[in-house]
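S.K.: Let me see the structure of the following:
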Amino acid sequence: MAHQSLAVAATVGAAPPADGDDVVIVKSRYGDYEVRRDHLITFPKGLIGFGDQRRFALLDLPNPGADRFKLLQSLDDLALAFHVLPLQPETSGFDAADIAAAVGPMDIKAESLAVLLIVTLRRAGDGVELTANMRAPLLVDANSRTAHQHVIANEKYSLRQRLN
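M.R.: I've put the predicted structure just below:
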């Protein structure tokens, strides 16, 4: 089954939107982004540990070497942003049954589901260690632009899945 991809809201230095578009300026550590309001993502319950942070924009990172990652920037607290890794549900590494159980109560249709993993970057020796939280993915309805962070009870998913 084909899944809808989650379009990125904006890129740094993108051409200004057409006249009449309803946009917000999002300030991030990487610069200012112009984002259409209909591209914002709402987390009705916030994120774990950040329950009051509900409005986010999904942004491109300016580094071409990091093109598989995105920035999930809070609009409620501009100092809060997460590096995330977008995945297609069928190639995400999650069992279909675990995804179905997670999205069932959220009423997200399979064809509009997008999965984001929060990524942590840690200095390790001379390099950087990248890990992703597979235990608590962000499940996004690409049609309604609403999302939920869901803790999967299956312990086979790591809190720190190595990416490099």
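S.K.: only C-alpha atoms for contact and neighbour calcs from this point on.
M.R.: OK.
S.K.: surely Ile25 meets Val35?
M.R.: Yes. Using CA atoms under 8 Å, Ile25 is in contact with Val35, at 6.3 Å.
S.K.: Who's the closest spatial neighbour of the most centrally placed residue in the chain, skipping the chain neighbours?
M.R.: Residue closest to the average C-alpha location in the chain (CA atoms, centre = their mean): Leu116, at 4.4 Å. Sequence neighbours aside, Pro86 is the residue nearest to Leu116 in space, at 4.5 Å (criterion: CA to CA, 6 or more residues apart in numbering).
S.K.: Following up with a second sequence; could you model it the same way so I can compare the two?
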Amino acid sequence: MEDIEKTDSIKISTKQFGELEIDKSSIFNFKDGLYGFEDLHRFIIINEEETEPFKWLLAIDDPSIGFPILSPYYIDPDYSIMQDLDPEKHVLFLIITLQDEKGNITANMKAPLILDVTDLEGKQIIILTEKYATDFILNKKAMD
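M.R.: Here you go, the predicted structure:
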């Protein structure tokens, strides 16, 4: 019996980005999923030049689900999750809502994503402080 060729990539079809070939070594595993999406565990980061500084967190197992994300340091250079992270290993992102019920672009600064770029693991945490909001309104100045 012939061995089935093992591939280092997978193909997914998305409405927003079309057909994508994803290198398996770029897939982040979120063991606990995201809040509200606990059943989704595998995600990739998509960089689109035309949407910079925003990036996209796309669910591999349901490519119809994707989240715009942004580094918190675009909004607050002193942003802190009150945990020690290795800057060589960890990257922080915030999930963005492109248009809330009032038409605002908002950032969830209270529940950031922590990506471990070495082990390709991710998690979403909740910061137990009143300093940050789940619906921080972004303005154009913050993005310049």
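S.K.: re earlier: quick one: residues contacting the corresponding residue of the second structure for the residue nearest to the centre of the first structure.
M.R.: Structural alignment (TM-score structural alignment) places Leu116 of the first structure against Phe93 in the second structure. Contact partners of Phe93 of the second structure, counting by CA atoms under 8 Å, 6 or more residues apart in numbering, are Ile69, Leu70, Ser71, Pro72, Pro112, Leu113, Ile114, Leu115.
S.K.: still on that earlier bit, Ile25 and Val35 of the first structure: who's more crowded?
M.R.: Set Ile25 of the first structure next to Val35 and count neighbours by other CA atoms under 10 Å: Val35 wins out with 24 against 12.
S.K.: hang on, the earlier thing: show me what contacts the residue nearest to Leu116 of the first structure?
M.R.: So Pro86 of the first structure contacts Arg68, Phe69, Lys70, Ala114, Val115, Leu116, Leu117 (CA under 8 Å, 6+ apart).
S.K.: Tell me which helix or strand comes right after the longest strand along the second structure.
M.R.: Identified as the longest strand of the second structure according to DSSP state E is strand 90-97. Once strand 90-97 of the second structure ends, the next helix or strand along the chain (criterion: DSSP states H and E) is strand 106-107.
S.K.: distance from that following strand to the first structure after superposition?
M.R.: Superposed on the first structure, strand 106-107 of the second structure shows a mean distance to its aligned partners of 0.7 Å (mean CA distance after the TM-score superposition for the first structure).
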